[in-house]
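Just to be clear, the model below is a prediction. Sequence and coordinates:
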Amino acid sequence: MMTACVQRWRGHRTSYRPAGEAIRPSAYEVAPLAGDAAARTFIESHHYSRTYPAARWRFGLHRGGALVGVAVFSQPVNDRALADFPGAPSESVELGRFVLLDDVPANGETWFLGRCFDALRQEGVVGVLSFSDPVPRTTAAGVAVFPGHVGTIYQAHNAVYRGRATPRTLHLLPDGTVFSARAAQKVRAQEQGWRYAVAQLVAAGAPAPARGEGLRQWLAAWLPCVSRRVRHHGNHRYLWGLTARVRRHLPPSLPYPKWTGRRAS
């Protein structure tokens, strides 16, 4: 059963460690990461999505001077995602990426997450939102690149579970990564980052936009050609209050979802 294991990453490949393993805290150090460079490189090298969120805080898990885990706390695409927390949206964050290498013992996740939360409290952060994605991903050839997960580690860290987020349709590229709705929006409006999004589609097989060609029309023509549509019924949504006042304010937790061994949807 997946509930007896925790997920790890290396080189975009997932693996699992038995949940009963204990970390030796004296062998590890948690420290803020200055700037995006180290965090971005680590996540793009190991996480299945190969994408980096709009970071506000970044923390590294170090062992013997080597970076073996990264947590990135980010700004959600929509501030309404933080509506369950009191105060201004700027006082709360999303756990945008949380990646540990495959040789970190199982309960390293809860230990690392706890140290990050301590640091965020010192910065005045009062709430943390996170999502777990239960929908597996495969390449166009059917090779599994992500098995899906229900947030077992968030449950172990006493998160408040608030059900599924909004259903949506994913556009999967041939390598199994998602071409996000936000990336599509950047292309249409030529917002910051649109060139990277265009390059993703070109790498997937679309021709480069011709000089003078409207990007909106180019996207509409080629996105269906280089991607597969997959219906997603919503990520699992978890909340943490970092202060007693905020914990009292949060709605009650719904029953935690459990992994059944069947394909999630």
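Arrived safely. Numbering: from 1, shown residues only.

going forward, measure contacts and count neighbours with C-alpha atoms only.
Noted.

can you give me the helices in the stretch 151-265 of the chain?
Ranges of helices within the stretch 151-265 of the chain are 152-156, 181-189, 194-203, 215-226, 244-249, based on DSSP state H, counting those that start in this stretch.

between those, which one is nearest to Ser49?
Among those, the nearest to Ser49 by Cα to Cα is helix 194-203 (12.4 Å).

in that closest one, what counts as buried?
Applying a neighbour-count criterion of 16 or more other Cα atoms under 10 Å, one finds 194, 197-198, 200-202 buried in helix 194-203.

Give me the contacts around it.
173, 179, 183-184, 186-187, 208, 223, 226 (Cα atoms under 8 Å, 6 or more residues apart in numbering).

burial measure for the residue lying closest to Leu82 once chain neighbours are set aside, as a count.
Nearest non-adjacent residue to Leu82, counting by Cα to Cα, 6 or more residues apart in numbering: Pro89, 6.2 Å away. The tally of other residues near Pro89 (other Cα atoms under 10 Å) stands at 20.

Next one for the comparison:
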Amino acid sequence: MSTARQQTLPFEDLAEVPTASSWCRRWTHRQPSWMRARHGGFDSRLYTVEPLDEAAAKRFVIEHHYAASYPSATRRFGLYQHSVTGGAPQLCGVAVFGTPAGARVLTSTLPDLEPNREALLCSRFVLTDACPGNSESWFLARCHDELLAAGVRGVISFADPVPRQDVHGRLTAIGHVGTIYKATNSIYTGRAAARTLRLLPDGTVLHDRAVQKVRRQEQGHRYVENKLISLGAPVPRAGCDPAEWLREALEAVRVRRLRHRGVHRYVFRLGKNRRERERVRLGRPELPPPERPDPPHQYAS
């Protein structure tokens, strides 16, 4: 059996973009669009929020969200738009709440809550451009109501402030600092750990967990392998060492490395009133939320 070697990848440094503004961001077929929040247009009488099954949530998220991936999910909700003239309601937004890769993501910030039951991670929140301004705050509030009724007392959401591009220079993730979270009574608790991302040619991220699945041949490894093959990696040979094949695959698709100072972390304490919310203890200090992106030189090698 051959020994896996640490791959050497080219670095890519991209500045963050200033999206802490009055614009509402939407994603449709993984393409961003914006509208002014002050323009409004949202009429709650035309919208409902319903629990969503796994297949429908996954299909919508992969089709529209810039990450083009679907995470582990505990609870899923859909935002439906109803027409004044009748007809079937249209799914125009999805929120996914679930389990992070490590329980410490939850316990370090919400130490008194049982992870994955009383505390969850908001792992996907995406609305299409069919939703008018101010839709997201109403949708998020309804999701929190449903979660509270199910016994959830805390939710963590992350905002990724670093843009990403594919190999052709097309922007695949614009970066954001969590404007919607700041506007909906969240608490900012700083950044998550800095890291280095593996950036695939299409601008999506090959996460460490996906790499681990291939190396250990765990459930889901075929999906990751097929993704790399579709981007130009060789088909694994029978009996080959998975770690060695992964090294060859990453070289073949020319994976880039992107330095990332860490995503912004926001916390929602859930309760029927302010007193109940304040009983949820935080394991991290509250900090002033970010107003602008980091200067580009902070990403220099």
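Nice, thanks for sending it over. Just so you know, these numbers come straight off a predicted model, no measurement behind them.

follow-up on the earlier one: any idea what the residue nearest to Leu82 of structure 1 aligns with in structure 2?
Residue pairing (TM-score structural alignment): Pro89 of structure 1 is matched to Pro115 of structure 2.

what's the most distant pair in the buried residues of helix 194-203 of structure 1?
Trp194 and Val202 (12.3 Å).

Closest to the centroid, which residue in structure 1?
Note on structure 1: the residue nearest the mean C-alpha position is Arg97, at 4.1 Å, using Cα atoms, centre = their mean.

what does the longest helix along structure 1 correspond to over in structure 2?
Determined from DSSP state H, the single longest helix within structure 1 is helix 108-122. Mapped onto structure 2 using TM-score structural alignment, helix 108-122 of structure 1 covers residues 135-149.

what sits up against the matching stretch?
42, 44, 49, 77, 79, 95, 127, 153, 180, 183-184, 270-271.

Quick one: mark the members of those residues that sit in strands.
49, 77, 79, 95, 127 (DSSP state E).

so how far is Gly190 of structure 2 from the fourth one?
Yep, that's Ala95 of structure 2 we're talking about. Counting by Cα to Cα, to the nearest Å, the separation of Ala95 of structure 2 from Gly190 of structure 2 is 23 Å.

Now do the corresponding residue of structure 2 for Lys258 of structure 1: how many residues are near it, please.
Structural correspondence for Lys258 of structure 1 with respect to structure 2 (TM-score structural alignment): Glu291. A count of nearby residues for Glu291 of structure 2, using other Cα under 10 Å, gives 13.

again with Asp43 of structure 2
Counted with other Cα under 10 Å, Asp43 of structure 2 comes out at 12.

Show me what it lines up with in structure 1.
Per TM-score structural alignment, Asp43 of structure 2 is aligned with Arg24.

Helix, strand, or coil at the residue nearest to the centre of structure 1?
Three-state call for Arg97 of structure 1 (DSSP: H, G, I helix; E, B strand; the rest coil): strand.

nearest residue to it other than its sequence neighbours?
Closest to Arg97 of structure 1 by Cα to Cα, 6+ apart is Val72, at 5.1 Å.

any idea how far His233 of structure 1 is from Ser265 of structure 1?
His233 of structure 1 is 6 Å from Ser265 of structure 1, by Cα to Cα.

And the two? Which one has more around it.
Counting neighbours by other Cα under 10 Å for His233 of structure 1 and for Ser265 shows that His233 has the greater number, 17 against 14.

these two touch, right, that one and Pro167?
Yes. At 4.3 Å, His233 of structure 1 counts as touching Pro167 under the criterion of Cα atoms under 8 Å.

what is in contact with the two at once?
Counting by Cα under 8 Å, 6+ apart, no residue touches both His233 of structure 1 and Pro167.

Can I get the helices of the stretch 151-265 of structure 1 in JSON lines including distance to Arg137 of structure 1?
Shown next, in JSON lines, are these (distance: least, Cα to Cα, whole Å):
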{"stretch": "helix 152-156", "distance to Arg137 of structure 1": "19"}
{"stretch": "helix 181-189", "distance to Arg137 of structure 1": "17"}
{"stretch": "helix 194-203", "distance to Arg137 of structure 1": "17"}
{"stretch": "helix 215-226", "distance to Arg137 of structure 1": "16"}
{"stretch": "helix 244-249", "distance to Arg137 of structure 1": "34"}
